[in-house]
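Student: I'll drop the sequence and a predicted model, then ask my questions.
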Amino acid sequence: MIAKLDDARTDALFASHVQRSEQPTAELIRAAVSDTVSRLGPARCAEVVAQEFGEHPDTALGRMLWARNAIRSAFA
């Protein structure tokens, strides 16, 4: 159950406006996840991830790795 929640949060952060270069705080990451899920819903977040991997596979992987690590830290 926790793994699925982390996956949904990771998708939401990936789909959000937050950029790694901003060096976001845990508070900003949690707020971005909440806002993105509220705006798009979990299914649309997953669709955005899939679309980005299809259109920009060269950059999507790096963003996904960053998002996963950021979620693990922000929600530890």
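Tutor: Alright, I've got the coordinates. Numbering: from 1, shown residues only.

Student: contacts, neighbours, all on C-alpha from now
Tutor: Noted.

Student: is it true that Leu13 touches Val33?
Tutor: Yes - here Leu13 reaches Val33: they are 5.3 Å apart, a contact under C-alpha atoms under 8 Å.

Student: Give me the more crowded residue out of the two.
Tutor: More crowded of Leu13 and Val33, by other C-alpha atoms under 10 Å: Leu13, with 30 against 24.

Student: one more structure, for comparison:
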Amino acid sequence: MPNVLAAARAEALFVSSVQSSETPEAAAVRRAVAETFARLGPRGCAACVAGEFGDHPEVAVARMRWAIATVNAVYSRRRAMAAPRTACAAHS
């Protein structure tokens, strides 16, 4: 099952001003995603992504690959550092 939140984050990073050549740090990626969501909302991000794929598909594919890989790396690191969860009592 695809991770909808990760896809939305990748779209927000895709339409942000952050460039792949900058090799942004995790904090910069999280900030860019949050600021882009605040500015455009998830639907606005998706609309901008669609426009870029329509206008510049050859560039958009590479940028989306970068955005997906970057979001996966940044947010999976964050989950790994979180405290382990315990099982729900109802499922014990």
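Tutor: Structure's in. What do you need? Everything quoted here is computed from the prediction, not taken from an experiment.

Student: so how far is the helix or strand containing Ala3 of structure 1 from its chain's centroid?
Tutor: Per DSSP states H and E, Ala3 of structure 1 falls inside helix 2-15. Taking C-alpha atoms, centre = their mean, to the nearest Å, the mean C-alpha location of helix 2-15 of structure 1 is offset from the chain mean by 6 Å.

Student: cool, stretch 64-74 of structure 2 as well?
Tutor: The answer for stretch 64-74 of structure 2 is 6 Å, by C-alpha atoms, centre = their mean.

Student: what residues are up against Ser17 of structure 2?
Tutor: Ser17 of structure 2 makes contact with Ala32 under the criterion C-alpha atoms under 8 Å, 6 or more residues apart in numbering.

Student: And Ile71 of structure 1, how close does it get to Ser38 of structure 1?
Tutor: Distance, Ile71 of structure 1 to Ser38 of structure 1, using C-alpha to C-alpha, to the nearest Å: 17 Å.
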